[in-house]
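Visitor: okay, sequence plus prediction incoming.
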Amino acid sequence: MRAFLAGLLVCLAQMVHADIRDMQFPSIEGGVLEMSAWDGQPVLVVNTASQCAFTDQYEALQTLYDTYRADGLVVLAVPSDTFRQELDSAEEVREFCEIAFGLDMPMTDILPLKGDEAHAFYKAMRDEAGFVPRWNFNKVLIGADGAVLGTWGSRTAPMSRDITGAVEAALADAGS
């Protein structure tokens, strides 16, 4: 019976991971960003806002992306007005991020993070990982296999040792 339950838990965990890898986000550029396009790569998903005290983290997110992208890291910015600190349109967000921070990382359209309207990714994080962003610039590291490897709040800087260490470990695992 124990072996059966253990096997069932592994299957359920793989289904959750598969769901994450199969998720899609509307792109700020138009079209769709598909998590499956990054299969085998770790993805750091960050809910962002252009008018937040933590907005300067965009610069560090771009630095993180520049530092590790050749090794396979994807940094996905998810603008949101859930905490009422985002610009009025995706076009304004895109222009602001390009002009103020020179961002070239993938970025979604403006999406809700909480409640019934939350994007499917954030519903999965809530239901399966117990993670709900409490503010802007919360970070979720998804491993190459779709597992949630870590979550961090707004105060954890993108280039902190906590995050870079987790990214380096995820990249090493992805390369194995």
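Guide: Okay, I see it.
Visitor: could you use CA atoms for every contact and neighbour count after this?
Guide: Noted.
Visitor: quick one: residues in contact with the lengthiest helix in the chain.
Guide: Ordering each helix of the chain by length in residues (DSSP state H) puts helix 2-21 first. Applying Cα atoms under 8 Å, 6 or more residues apart in numbering, the external contacts of helix 2-21 come out as Glu34, Met35, Ser36, Trp38, Asp39, Phe121, Ala124, Glu128, Asp145, Gly146, Ala147.
Visitor: for comparison:
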Amino acid sequence: MLSMMLFFKFLFFAPAPKGDVPTSIYDFKVAGLTGNTIDFSQFKGKKILIVNTASKCGFTPQYKDLEALYEKYKDKLVIVGFPSNNFLWQEPGSNDEINSFCEKNYGVSFPMAAKISVKGRDMAPVYQWLTNKDYNHYKSSSVKWNFQKYLINEKGELVAIFSSATKPSDPDVISAIEK
């Protein structure tokens, strides 16, 4: 019984981060979907909405709303998409395939990172920061599904977490951006 409980704890809860995790979102540099580098220090003074994405998910149409949000608020908001294949293999494609899908189907122009893991043993450091209160100084969380959203304010502080079911056009998201 104990071994089964430990197995489920390992499976569903984030492991302790390994190595050095930056103390600020602005310390992160991540690989971009097209081979570029996304340097979060470039986003100082703007809000940042970080979203884990997938191409074969029921929430995939949120790409359209994310793009509309980005276009409307790009003077004060940047959206960064992180494709991941952590939930029912709903992002099986390569970075090139994901990029083509996003451009062709949704006209995505906001920054997209290279495919990463958002949970488990191989969780990317940026998601270790987002999900661990010891690093983000806001709240510990776990990524429950594709299109979960993390909002960071202009000072680089995590200030809100929105579930996958919360659309980017939801009044709560808009209110948090306009604050």
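Guide: Looks like it arrived, so ask away. These numbers were taken from a predicted model, which means no experiment stands behind them.
Visitor: thinking again about what came up before, pull the distance from the longest helix of the first structure to the chain's centre.
Guide: 22 Å (Cα atoms, centre = their mean, to the nearest Å).
Visitor: list the buried residues in that helix.
Guide: Val16, His17, Ala18, Asp19, Ile20, Arg21 (16 or more other Cα atoms under 10 Å).
Visitor: the second structure: which residue goes with the fourth one?
Guide: Under the alignment (TM-score structural alignment), Asp19 of the first structure pairs with Ser24 in the second structure.
Visitor: and for the helix or strand just after the longest helix of the first structure, what's in contact with it?
Guide: Proceeding N to C from helix 2-21 of the first structure, the next assigned helix or strand is strand 24-26, under DSSP states H and E. With contacts defined as Cα under 8 Å, 6+ apart, strand 24-26 of the first structure is touched by Val32, Leu33, Glu34, Met35, Thr108, Asp109.
Visitor: widest-spaced pair of these?
Guide: By the measure Cα to Cα, Met35 and Asp109 form the most distant pair in the contacts of strand 24-26 of the first structure, at 14.7 Å.
Visitor: more neighbours: which of the two?
Guide: The residue with more neighbours, out of Met35 of the first structure and Asp109, is Asp109; 23 against 19, by other Cα atoms under 10 Å.
Visitor: for that one, list the residues it contacts.
Guide: Listed by Cα under 8 Å, 6+ apart, the contact partners of Asp109 of the first structure are Phe25, Pro26, Ser27, Ile28, Glu29, Val78, Pro79, Ala90.
Visitor: dump those into CSV; add distance to Asp162 of the first structure and neighbour count as well.
Guide: Compiled in CSV, the contacts of Asp109 of the first structure are given as follows (distance: Cα to Cα, whole Å; neighbours: other Cα atoms under 10 Å):
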residue, distance to Asp162 of the first structure, neighbour count
Phe25, 27, 20
Pro26, 29, 16
Ser27, 28, 17
Ile28, 29, 21
Glu29, 31, 14
Val78, 21, 24
Pro79, 23, 27
Ala90, 31, 21
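Visitor: dump those into a markdown table; add distance to Thr63 of the first structure as well.
Guide: Shown next, in a markdown table, are the contacts of Asp109 of the first structure (distance: Cα to Cα, whole Å):
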| residue | distance to Thr63 of the first structure |
| --- | --- |
| Phe25 | 23 |
| Pro26 | 24 |
| Ser27 | 21 |
| Ile28 | 20 |
| Glu29 | 21 |
| Val78 | 17 |
| Pro79 | 18 |
| Ala90 | 23 |
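Visitor: which one of those is nearest to Met159 of the first structure?
Guide: Nearest to Met159 of the first structure among the contacts of Asp109 of the first structure, with distances taken as Cα to Cα, is Val78, at 18.2 Å.
Visitor: am I right that that closest one falls within a strand?
Guide: Yes - residue state for Val78 of the first structure (DSSP: H, G, I helix; E, B strand; the rest coil) corresponds to a strand.
Visitor: what sits against the counterpart of it in the second structure?
Guide: The equivalent of Val78 of the first structure in the second structure is Phe82 (alignment by TM-score structural alignment). Shown in contact with Phe82 of the second structure (Cα under 8 Å, 6+ apart): Ile50, Val51, Asn52, Thr53, Met112, Ala113, Ala114, Lys115, Ile116.
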